[in-house]
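J.: Dropping the sequence and predicted coords here.
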Amino acid sequence: MQMNAFIDAHTGEVIDQFNGIHTLSQASGPGGNAKVARTWNAQLDVEPSGTLFKMDTARLRTTNMRNGTSGQGTIVTGPLNPIGDAAINDAHGFSEAVANMLSGWQGENSINGAGFKLISRVHYSSNYENAFWDGTQMMYGDGASTFYPLSGSADVAGHEINHGYTTFHSNLTYSGQSGGLNESFSDIAGEVTEAYIANRAPDMLVGRDIFRSATGALRYMCNPPQDGRSIDNLANYRTGLDVHYSSGISNKAFCRTVARFATGSATGAPTRAATQRASRAWYVANKQIWTASTTFTQAARACTTPPSRSVSPRPSWRPSRRRGRTSA
């Protein structure tokens, strides 16, 4: 086994490590943005063609939309080292990281369990401040005044790709409580991806790395109301609430479950190992128990009484009744 790693150029932190023995060639290039620097050093799995490559392998395909909104985009090709487009490198590299997390931590062969090819469309539209799963693939905008390129965050990539996991399994309806649960599962999967690739506990701040501001995040999983719109308990749920804001109920439950697994206290600090352990309950529930119309209460019961013996012991959470897209 040949193990490799890549390092954050600013902090020296090990961002990812992996088995370097591959059947396909690898390429390298820059990633990240002005806020988060990274180098994909011999880590991008590509299809070789002499001294050139194309980002189209058995598991992954990445295309350049060139600011268009229709069509399939152009499969990225060029010289092996370096690949100079950070947004494209991040989309391709993080897609591979998600596939590896699903295999290594969840025992899944891609999002459908049967090797579904992960397709990323990068440079979608002009100044587009979002990313989304369209039912078959990921679309990443370049951002503008609020965001850096949306492909530049492991948790955003994990979020969007795992909407596909939900599509292939519970197929949670994207409205009402099931819609909030759908969004929450993707938020959770994003943080699990972050923990997997960064080799540390996740920050539980969805999309922090793509915010141009120093402190912004799309959602605050351990304190959902911090954004001024999200809720963190079932008593505050109202029909018609945006699914991104109702996701806070399950997000906080996951955060507390990770903390309890890590420290024995629901308010303790998360760890990478506890994140992996807690994630199994949500993945198993999504695959084996949840249905299109699952509510928060039903989801809690599923996560606390999972049918799979691979999740043990049980996490202890339920949607609190105290008062107080599919896109990122």
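T.: Perfect, I can see it now. Residues are numbered from 1 along each chain as shown.

J.: C-alpha only now, for contacts and for neighbours.
T.: Noted.

J.: Now for this protein: which helix has the highest residue count?
T.: helix 176-198 (DSSP state H).

J.: That one packs against which elements?
T.: Counting contacts by 3 or more Cα pairs under 8 Å, 6 or more residues apart in numbering; DSSP states H and E, helix 176-198 packs against strand 14-19, helix 86-106, helix 154-168, strand 205-206, helix 243-246, helix 248-263, helix 272-288, helix 296-304.

J.: Out of these, indicate the one that is most buried.
T.: Comparing the helices and strands packed on helix 176-198 by mean neighbour count (mean count of other Cα atoms under 10 Å), helix 154-168 ranks first with a mean of 27.

J.: how far off helix 272-288 does it point, in degrees?
T.: In terms of direction (axes from the mean of the first three to the mean of the last three Cα atoms, to 10 degrees), helix 154-168 departs from helix 272-288 by 20 degrees.

J.: In terms of secondary structure, what does helix 154-168 contact?
T.: Checking 3+ Cα pairs under 8 Å, 6+ apart, helix 154-168 ends up next to helix 86-106, strand 131-133, helix 176-198.

J.: For Ala285, find the nearest of the ones you listed.
T.: Closest of the helices and strands packed on helix 154-168 to Ala285 is helix 176-198, at 10.4 Å (criterion: Cα to Cα).

J.: buried set for that closest one?
T.: 176-198 (16 or more other Cα atoms under 10 Å).

J.: could you check the angle helix 86-106 makes with the longest strand along the chain?
T.: Using DSSP state E, we find that the single longest strand of the chain is strand 37-49. Strand 37-49 runs at 90 degrees relative to helix 86-106, counting by the same axes, to 10 degrees.

J.: after strand 37-49 comes which helix or strand?
T.: Sequence order places strand 52-54 as the next helix or strand after strand 37-49, per DSSP states H and E.

J.: quick revisit: for the helices and strands packed on helix 154-168, could you give me CSV that also reports distance to Arg277?
T.: Shown next, in CSV, are the helices and strands packed on helix 154-168 (distance: least, Cα to Cα, whole Å):
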stretch, distance to Arg277
helix 86-106, 9
strand 131-133, 26
helix 176-198, 10
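
J.: Comparison target, given below:
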Amino acid sequence: MQDFIDIDDAIIVSLDEYVDSISDSSYRGRVLDVFNNVRECLDRLSRRAGSTLGLPDIRVKLSDKKTAEANPLGSIVLTRGIIDHCLNLKTPAFQERPEDPALFALDPDLAAMLGMAWIVSHEYAHLYRAHHAVEAFLGSEVYVLRAFEHDADLVAAAAVFRQLQSIVGFLFSDIQVRQCTLSSIYWIVRTLPDTHDRTGVHPPFSERFFQILLKLVTVVTDGSEIYDPDCLRPETQVRRELLIKTAVACEKAHKGCNDRSSKGYFSEWQEYIERNGHTDIIYDWMKVSPHVERFSGTIADMSRQNPYRGKIL
């Protein structure tokens, strides 16, 4: 097999070709494990959403840049850099993690598996939610594109939670599964170059992570749980407080081993709330979601007439 690792970064190969080209057998095995988990996550997401699109073709661009992109033709292109980022991620040792460490003792690559599942599920959401078709219909207004990113972030967060729940839900409590999901997404996005492009289309990761936190508070454990988007039930309120503590602990741990002079997520979260950014994005999504439902054939409508239509995600 040709060694694709040393070929021009612009080349795009199949995932199988990329895996076959990895000379380090240990690293190759880790990559295989990560993507086996990704495929299971996508399959579960597709079935749960009732999508008829089918699973995407995953390809790898031999670039050290850390990016992922959904192609309107139905494929997802990941760079070698984003794969390496997930697998080489430096996080606290499981014994020293700021949240419950028990889950991370099961597999040293658990954060990598969940992080990559979130990245690929985000891109898959753009495909099966027909975002490209909706954009062609509504136009490329900033609020439309922002709503797409919001939708993909939250669909992916719920998908990763469901995936971890299916793997260890019989061993660990619901809140432990949520904490592990939140932490894994945190460490992946916190250590990526920020996506904020000053156009407003891709908000800072701090804002996106805030919404992911809220999603993991309200996503239901199973079909018997009452959907509680306003956190009115005591059980949801307890869950909210514990997940906020997890997010704060992760940010403190990150700042403890990185640049302490930067503002960090704490200041950015405060500014985000003060300018009502956390509700503005919801209103953007409420305007776009009926069209996503119409074009994709999946439940999405979060308009005022159907405020809780997205509860099965």
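T.: Perfect, I can see it now. Quick caveat, the model's predicted, so the values are computed rather than measured.

J.: TM value for the aligned chains?
T.: Counting by TM-score structural alignment, normalised by the length of the second structure, the TM-score of this superposition works out to 0.47. Behind it: 201 aligned residues with a Cα RMSD of 4.8 Å.

J.: any chance you could map the helices in the second structure?
T.: With helices called from DSSP H, the second structure shows them at 15-20, 25-49, 80-87, 110-128, 131-138, 142-168, 174-190, 205-218, 234-256, 264-274, 277-296.

J.: Nearest to Ile58 of the second structure, out of those helices?
T.: Per Cα to Cα, nearest to Ile58 of the second structure of the helices of the second structure: helix 15-20, 6.0 Å.

J.: The closest residue to Leu15 of the second structure other than its chain neighbours: neighbour count?
T.: Nearest residue to Leu15 of the second structure in three dimensions, chain neighbours excluded: Arg59, at 5.0 Å (Cα to Cα, 6 or more residues apart in numbering). The number of residues packed near Arg59 of the second structure is 20, by other Cα atoms under 10 Å.

J.: how close does Arg59 of the second structure sit to His126 of the second structure?
T.: Distance of Arg59 of the second structure to His126 of the second structure, given as Cα to Cα, to the nearest Å: 16 Å.

J.: now do Glu135 of the second structure
T.: 11 Å.

J.: Which one of those two is surrounded by more residues?
T.: Comparing Glu135 of the second structure with His126 by neighbour count (other Cα under 10 Å), the higher total belongs to His126, at 24 against 17.

J.: What sits closest to the more buried one if chain neighbours are left out?
T.: Computed as Cα to Cα, 6+ apart, the closest residue to His126 of the second structure that is not its neighbour in sequence is Ala152, at 6.2 Å.

J.: residues touching the one you found, list them.
T.: Listed by Cα atoms under 8 Å, 6 or more residues apart in numbering, the contact set of Ala152 of the second structure reads 121-123, 125-126.

J.: out of those, which is most surrounded?
T.: Comparing the contacts of Ala152 of the second structure by number of neighbours (other Cα under 10 Å), Ser121 comes first, having 28 neighbours.

J.: Now do the contacts for it.
T.: Contact analysis of Ser121 of the second structure by Cα under 8 Å, 6+ apart lists 38, 41-42, 152, 155-156, 159.

J.: now do Leu214 of the second structure
T.: If a contact means Cα under 8 Å, 6+ apart, then Leu214 of the second structure has Arg240 as its contacts.

J.: State the distance from it to Val177 of the second structure.
T.: According to Cα to Cα, Leu214 of the second structure and Val177 of the second structure sit 15 Å apart.

J.: next one: Ile273 of the second structure
T.: Counting by Cα to Cα, the gap from Ile273 of the second structure to Val177 of the second structure is 27 Å.

J.: Who has more neighbours out of those two?
T.: Just comparing Ile273 of the second structure and Val177: by other Cα under 10 Å the higher neighbour count belongs to Val177, 24 against 14.

J.: what's near enough to touch that one?
T.: 161, 164-165, 168-169.

J.: With respect to Glu293 of the second structure, which of the residues you listed is nearest?
T.: Proximity of the contacts of Val177 of the second structure to Glu293 of the second structure, judged by Cα to Cα, is greatest for Phe161, which lies at 22.5 Å.

J.: The closest residue to the closest one other than its chain neighbours: how many residues sit nearby?
T.: Nearest non-adjacent residue to Phe161 of the second structure, counting by Cα to Cα, 6+ apart: Thr181, 5.8 Å away. Per other Cα under 10 Å, the neighbour tally for Thr181 of the second structure reads 27.

J.: now Glu274 of the second structure
T.: Glu274 of the second structure has 10 neighbouring residues, counting by other Cα under 10 Å.

J.: do the one 5 residues further on as well
T.: The local packing count at Thr279 of the second structure equals 13, with neighbours defined by other Cα under 10 Å.

J.: and what of Glu235 of the second structure?
T.: Applying other Cα under 10 Å, we find 10 residues neighbouring Glu235 of the second structure.
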